[in-house]
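In: predicted model and sequence follow; I will ask about them next.
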Amino acid sequence: MGDLGTFIPIILALTLARDLNLGTTLIFTGIYNFITGAIYGVPMPVQPMKSIAAEALSNADFGVPEIMASGILTGGILFVLGVTGLMQLAYRLIPLSVVRGIQLAQGLSFAMTAVKYVKKIQNLPKSKSLGNRPWLGLDGLVLAIVCLCFIITVNGAGENFRGGCCAASDPQQRDDDVDVEGRRNNKRRVRKIIFSLPSAFIIFVLGVVLAFIRRPKVVHEIEFGPSSMRVVKISRGEWKRGFIKGTIPQLPLSILNSVIAVCKLSSDLFPGKEFTATSLSVTVGLMNLVGTWFGAMPSCHGAGGLAGQYKFGGRSGACVALLGVAKLVLGLVLGSSLAHILNEFPVGILGILLLFAGIELAMASRDMNTKQDSFVTLMVTAISLVGSSAALGFCVE
């Protein structure tokens, strides 16, 4: 469950707001999870391409054909970079500060969309506001705030406990010190248990339960069986919009976050299991040259997802392979009928999940330590947000 905090809100939002084929996405991402877990032997994550998802959620004109076009073109370029050995060269040509600026801009775009979802009642398939959200109810502001506080409590930085300073000479004092240290150890154990909870998954399950409570008749709308797959038709204009608004801003993020950063992190977390940029680039490319033609969300690896899997105990490819089997079963058994349940999913809760997904993406820019790098990062962010296009910020810088 380590990287579901990113997977769940993005896929859920795109399913509700852009009619993404949920069943097909679950089937293909499940297959990706199983294969990459078997190939690499580490908890290699499979996540949605965040920049493409952010563009789709913030731009009503960026629909499923544009999403798929972006994924196919991004995957094709990554595949070529991998098989020709040009991945490392491409990495050297793209300044890290520019990529961090795009990440910050896209993360803020997620966050602003999330605030809109929480504050206003949304007609998600059309992304139109229908008025202020009420405080009470199964999709009210109070529920959203409670979920917000729960995630902060579970995922917060917590406190740094200090050890004892001096050894006491008095026996009674020593006993008191032992009691204090025991209480501290108990607090540490409790905090460790709390911090290990998969908060996003718990919130997601709560949302599903509330969806059934809000509309019990949805049970009768569930149909068993996989989704009917068909090739997505993409016009010339949709290819163009997909490349300009999706591929261009996504490509540098995929090169660094999905390939280079994952190579470095995997060598740090799993000594002796080092992967080349070429192999990761090829696998990301192949994933998006297959499933996206049938409507599956463009996918990639990610350093954040790998770190999340490791944080929650993932040490081998078995954990992501099991996750892949679970996705595959859901996609084959329930298919697109899952969308009927998700149509009743509390949008306020969805907004909270999206908020933290945006924060996670934006925080990647925190490693810009010099004034020059920070200046470039903030300039890219400002240009991307003002121009409503991460591609514009990337090209200008």
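Out: That came through, no problem.

In: use CA for all of it now, contacts and neighbours both
Out: Will do.

In: packing partners for the helix or strand where residue 265 lies?
Out: Assigned by DSSP states H and E, residue 265 belongs to helix 261-269. Judged by 3 or more CA pairs under 8 Å, 6 or more residues apart in numbering; DSSP states H and E, helix 261-269 is in contact with helix 303-311.

In: buried residues of whatever helix or strand comes next after the helix it packs on, list them for me.
Out: With elements assigned by DSSP H and E, the helix or strand that comes after helix 303-311 is helix 318-333. Going by neighbour count (16 or more other CA atoms under 10 Å), the buried part of helix 318-333 is 318-321, 323-325, 327-333.

In: next: stretch 265-278.
Out: Buried residues in stretch 265-278 (16+ other CA under 10 Å): 265-266, 274-275, 277-278.

In: how far off centre is it?
Out: 22 Å (CA atoms, centre = their mean, to the nearest Å).

In: next one: stretch 243-257
Out: The answer for stretch 243-257 is 15 Å, by CA atoms, centre = their mean.

In: then this one, side by side with the first:
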Amino acid sequence: MPLKAHLSRVSRRNVQTFKVNPLSEISGSLGDLGTLLPIFIALALNGSIAVSSTLVFTGLANIATGLLFGLPIPVQPMKAIAAVAIDQHFSIQETAVAGLIVSVVIFLLSISGTLDLLNQYIPLPVVRGIQVGAGLQLIITAGTSLLKPLGWVRPSWADNHLWTLFAFVFLLLCTAYSKRHIPYALIITLLGVLFAILSPRDHYHSHTHPSLWNPQIYVPDLHDFKAALPAAIGQIPLTTLNSILATSHLSKHLFSEEPAPSLAHLGLTLSVTNFISFIFGGMPICHGSGGLAAQYHFGARSGASVIFLGLVKLILGLFFANPVVWVVERFPHSLLGIMVIAAGMELAKVAESLNTTALDLEENIDGNSFRMAGDEERKKRFSVMLVTIAGILAFKNDAVGFLAGVLWYIVLYWDKVWSNEGRRSWLGIFRAENTEETPLLDAQ
């Protein structure tokens, strides 16, 4: 489809979806705050990013993805880089350079077609394992970092386990009555902002008054590149697998009626954004299956949701960066923790489709029927996914989980290597399929 026709179709869908259920789209746009806020706050307090530039460029990236894809494709921090930056107290230049290095690699993979090759041959149970592992990591992080330090009445009336219980029960009710499109994320976010403003932990200072964006240029030197390289190397597998491959798979799973963003386009959007923002000290960004799952869970169904979020970020970055920092520092962990858990649960739910409606089981019959895997194949596929998850959680590293899952897959399907198809290509093992005669499972 020509670009002009594609953009026109996407725009119509965005507008129509927003008109039908604006509260759902707005609520969904806030669904990924549980991932964004903790990292954004930590990097800002660490002096590792320029806050206003981060808001401006992540806002522009949200708007661009909403207009280009017409789906709630998220814009997230590069988590591996953020972890190293926080731990080693990176400067703004070091953090930005780490994102630049990753973006150059992803850009080359995108324009060379290598991303499509990886997508073609990486076993889908491994991709599912990466998605589930990321979801469980979010849940564990919420429990250990956000909720565990709280008490029933501490640290304040606005942030304690009583509010954790309230947020959980409210989430349960919203899930039980999901057909009514209750804007959970919107309500919880507004409540959190109100509590942050009324929080007794600090007073409103003069430096939090609104001010215009005053961008600064950050020129890195050789030392910045040397310091940033290890963080970038750790981020590359995560960006390739979770930000691009897993996001593409999840978008096909959640929006089967809509054209999924191509791997190259996902890679190019995050690369171009980082190419522009790094010189201004913006936070390194990528996409992510966890963010997509979270935004979908809380109601986002089109690009209108992330366009709305992008406009809010852009306005805040241009005029209200200082008040934003003041509020997010005080956002109640009790409410934020439950939002993170909900996001993790939504992402981990993709495991249930592994042996029923996964893309590699799809039959070419109107695109809505799937091959039913045999008992032996289901066990193999589940174990590959489980090993991938175990590697991610045990080592807290997506690359380790990926390698463990692929090796497990090779061993289980070793007999396929010596088949005629396998001998024709050394990559044949990654396209191994069960040869049992099995009936079709209608997806509907």
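Out: Everything's here; your move. What you see is a predicted model; the values in this text were computed from it and never measured.

In: what TM-score do the two superposed chains give?
Out: Superposed pair, TM-score by TM-score structural alignment, normalised by the length of the first structure: 0.74. Supporting alignment: 346 aligned residues with a CA RMSD of 3.4 Å.

In: pull the most distant pair out of the buried residues of stretch 265-278 of the first structure.
Out: 265 and 278 (15.6 Å; CA to CA).

In: now check the first structure for the residue matching residue 195 of the second structure.
Out: Residue 195 of the second structure maps onto residue 210 in the first structure when the alignment is built from TM-score structural alignment.

In: still on that earlier bit, which of the buried residues of stretch 265-278 of the first structure lies closest to residue 230 of the first structure?
Out: residue 278 (30.9 Å).

In: residue 131 of the first structure in helix, strand or coil?
Out: strand (DSSP: H, G, I helix; E, B strand; the rest coil).

In: can you pull the contacts of it?
Out: Residues in contact with residue 131 of the first structure (CA atoms under 8 Å, 6 or more residues apart in numbering) are 120-122.

In: can you list those residues in JSON lines and add neighbour count, distance to residue 149 of the first structure and secondary structure?
Out: Listed next are the contacts of residue 131 of the first structure as JSON lines, based on neighbours: other CA atoms under 10 Å; distance: CA to CA, whole Å; DSSP: H, G, I helix; E, B strand; the rest coil:
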{"residue": "120", "neighbour count": "18", "distance to residue 149 of the first structure": "19", "secondary structure": "strand"}
{"residue": "121", "neighbour count": "21", "distance to residue 149 of the first structure": "21", "secondary structure": "strand"}
{"residue": "122", "neighbour count": "20", "distance to residue 149 of the first structure": "22", "secondary structure": "strand"}
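
In: need the buried residues of stretch 265-278 of the first structure in TSV with distance to residue 203 of the first structure, can you?
Out: Below are these laid out as TSV (distance: CA to CA, whole Å):
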residue	distance to residue 203 of the first structure
265	28
266	29
274	35
275	34
277	35
278	37
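
In: what about residue 355 of the first structure, neighbour count?
Out: 24 (other CA atoms under 10 Å).

In: chain neighbours aside, what residue packs nearest to it?
Out: Distances taken as CA to CA, 6 or more residues apart in numbering put residue 111 closest to residue 355 of the first structure, at 4.7 Å, once the chain neighbours are dropped.

In: against residue 6 of the first structure, how distant is that neighbour?
Out: Residue 111 of the first structure sits 13 Å away from residue 6 of the first structure, going by CA to CA, to the nearest Å.

In: run a quick neighbour tally on residue 232 of the first structure.
Out: The burial count for residue 232 of the first structure: 15, using other CA under 10 Å.

In: might you report the residue contacts of it?
Out: 65, 68, 293-295.

In: apply 10 Å and report the result again.
Out: Residues in contact with residue 232 of the first structure (CA atoms under 10 Å, 6 or more residues apart in numbering) are 64-65, 68-69, 292-296.

In: which one of those residues is nearest to residue 304 of the first structure?
Out: residue 296 (21.6 Å).

In: tell me where the stretch 201-350 of the second structure has strands.
Out: 285-286 (DSSP state E, counting those that start in this stretch).

In: can you pull out the helices in the stretch 151-300 of the second structure?
Out: Using DSSP state H, counting those that start in this stretch, the helices of the stretch 151-300 of the second structure run over residues 161-176, 184-198, 222-238, 247-254, 263-277, 289-297.

In: the first one: how far from the chain's middle?
Out: Okay, so that is helix 161-176 of the second structure. The answer for helix 161-176 of the second structure is 23 Å, by CA atoms, centre = their mean.

In: which outside residues touch that helix?
Out: Contacts for helix 161-176 of the second structure (CA under 10 Å, 6+ apart): 147-155, 157, 177-178, 180-185, 188, 297-298, 332-339, 341-342.

In: the helix or strand hosting residue 172 of the first structure vs helix 303-311, what angle?
Out: Here residue 172 of the first structure sits within helix 171-195, counting by DSSP H and E. Interaxial angle of helix 171-195 of the first structure relative to helix 303-311 (axes from the mean of the first three to the mean of the last three CA atoms, to 10 degrees): 130 degrees.
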